[in-house]
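Q: Just need the structure, nothing else, for what follows:
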Amino acid sequence: MQIAALADPTRRAILAELREAPCTVGRLAAGLPVSRPAVSQHLKVLSDAGLLAVEPHGTRRLYRLAPGGIDELRAYLDALWSDALSSFARRAEEVARIEGKDS
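A: As a prediction, the model looks like this:
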């Protein structure tokens, strides 16, 4: 799932960089405190999670955010938030009923 791919702060930093513009591994590695091979491994995890699109560009690859790649994660978080709000509303109604009986 995409949420697991985003657990690592380096991967989140990569996504933040790619929000600005598509990049090569070298350009991404230049701005991160990890090696180029490590950046490549992080890019693979993000690509496998469907968060990145990879475009061959001569002998290099250009990485960009995948259109719609975050949709599954967004749906998961929306459902989680909806469930949390529903639980909160049920609990608030329970407390209101209990307090109403005590009055």
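Q: From here on, just use CA atoms for contacts and neighbour counts.
A: OK.
Q: Return the set of buried residues in the helix or strand where residue 16 lies.
A: If you go by DSSP states H and E, residue 16 is part of helix 9-20. The neighbour-count check on helix 9-20 (16 or more other C-alpha atoms under 10 Å) flags 10-11, 14-15, 17-18 as buried.
Q: Residue 12 versus residue 30, what's the distance?
A: Separation of residue 30 from residue 12 (C-alpha to C-alpha, to the nearest Å): 16 Å.
Q: just residue 91 next, same as before
A: 35 Å.
Q: Ok, residue 4 next?
A: Residue 4 sits at a distance of 11 Å from residue 12 (criterion: C-alpha to C-alpha).
Q: rewinding a little: and which of the buried residues of helix 9-20 is nearest residue 44?
A: Nearest to residue 44 out of the buried residues of helix 9-20 is residue 11 (C-alpha to C-alpha; 10.2 Å).
Q: so what's that closest one up against?
A: Contact partners of residue 11, counting by C-alpha atoms under 8 Å, 6 or more residues apart in numbering, are 5, 42-43, 46.
Q: run this one through as well so I can compare:
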Amino acid sequence: MKAIFFILFAVIAGITAMAITTEQTTIEPLLTEEITTETITEEPTTFETMPIVGDEYCTWGPSYWCHNKTTAAECDATTYCTNYVWSENTKGL
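A: The predicted structure follows:
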């Protein structure tokens, strides 16, 4: 059992060593690149403001839509809730 563990450990260590070596060769040119004042003073890239995911309650899905009749109506999901979520005993809450 110890021999199998040692072999497995050696294989994993070898893979890790290969990954580190690969990363070093990829990063090395970046470390030796000359940085000038022009590079440092470039304007930062700006991005358009994106809406927050989930900011609108109706994007929360059936767990919100079908909470009650009011939320189902707000999210235009009454038909969905009636057909797929609410049982016969609770239709329309």
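Q: Give me the TM-score for this pair.
A: Once superposed, chain against chain, the TM-score is 0.29 (TM-score structural alignment, normalised by the length of structure 2); 37 aligned residues with a C-alpha RMSD of 2.9 Å.
Q: What segments of structure 1 are strands?
A: 52-57, 60-65 (DSSP state E).
Q: in structure 1, which spans are helices?
A: 2-5, 9-20, 25-30, 36-48, 71-102 (DSSP state H).
Q: Actually, structure 2.
A: Counting by DSSP H, the helices of structure 2 are 2-32, 37-40, 62-65, 69-74, 78-80.
Q: Can you add mean neighbour count and give the ones you listed back as JSON lines?
A: As requested, these are arranged in JSON lines below (neighbours: other C-alpha atoms under 10 Å):
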{"stretch": "helix 2-32", "mean neighbour count": "11"}
{"stretch": "helix 37-40", "mean neighbour count": "8"}
{"stretch": "helix 62-65", "mean neighbour count": "16"}
{"stretch": "helix 69-74", "mean neighbour count": "16"}
{"stretch": "helix 78-80", "mean neighbour count": "15"}
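Q: Closest to residue 83 of structure 1 out of the contacts of residue 11 of structure 1?
A: For these, the nearest to residue 83 of structure 1 is residue 5 (23.1 Å; C-alpha to C-alpha).
Q: I'd say the closest one and residue 46 touch.
A: Yes: Residue 5 of structure 1 lies in contact with residue 46 (C-alpha atoms under 8 Å); the separation is 6.0 Å.
Q: Those two: which has the busier surroundings?
A: Taking other C-alpha atoms under 10 Å, residue 5 of structure 1 and residue 46 do not tie; residue 46 has more neighbours (24 against 20).
Q: roughly how far apart are that one and residue 98 of structure 1?
A: 49 Å.
Q: try residue 36 of structure 1
A: Residue 36 of structure 1 is 60 Å from residue 98 of structure 1, by C-alpha to C-alpha.
Q: more crowded one of the two?
A: More crowded of residue 36 of structure 1 and residue 98, by other C-alpha under 10 Å: residue 36, with 16 against 11.
Q: Contact partners for the more buried one?
A: With contacts defined as C-alpha under 8 Å, 6+ apart, the neighbours of residue 36 of structure 1 are 25-26, 29.
Q: Distance to residue 74 of structure 1 added to the buried residues of helix 9-20 of structure 1, as a markdown table?
A: As requested, those are exported to a markdown table (distance: C-alpha to C-alpha, whole Å):
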| residue | distance to residue 74 of structure 1 |
| --- | --- |
| 10 | 20 |
| 11 | 17 |
| 14 | 19 |
| 15 | 15 |
| 17 | 20 |
| 18 | 18 |
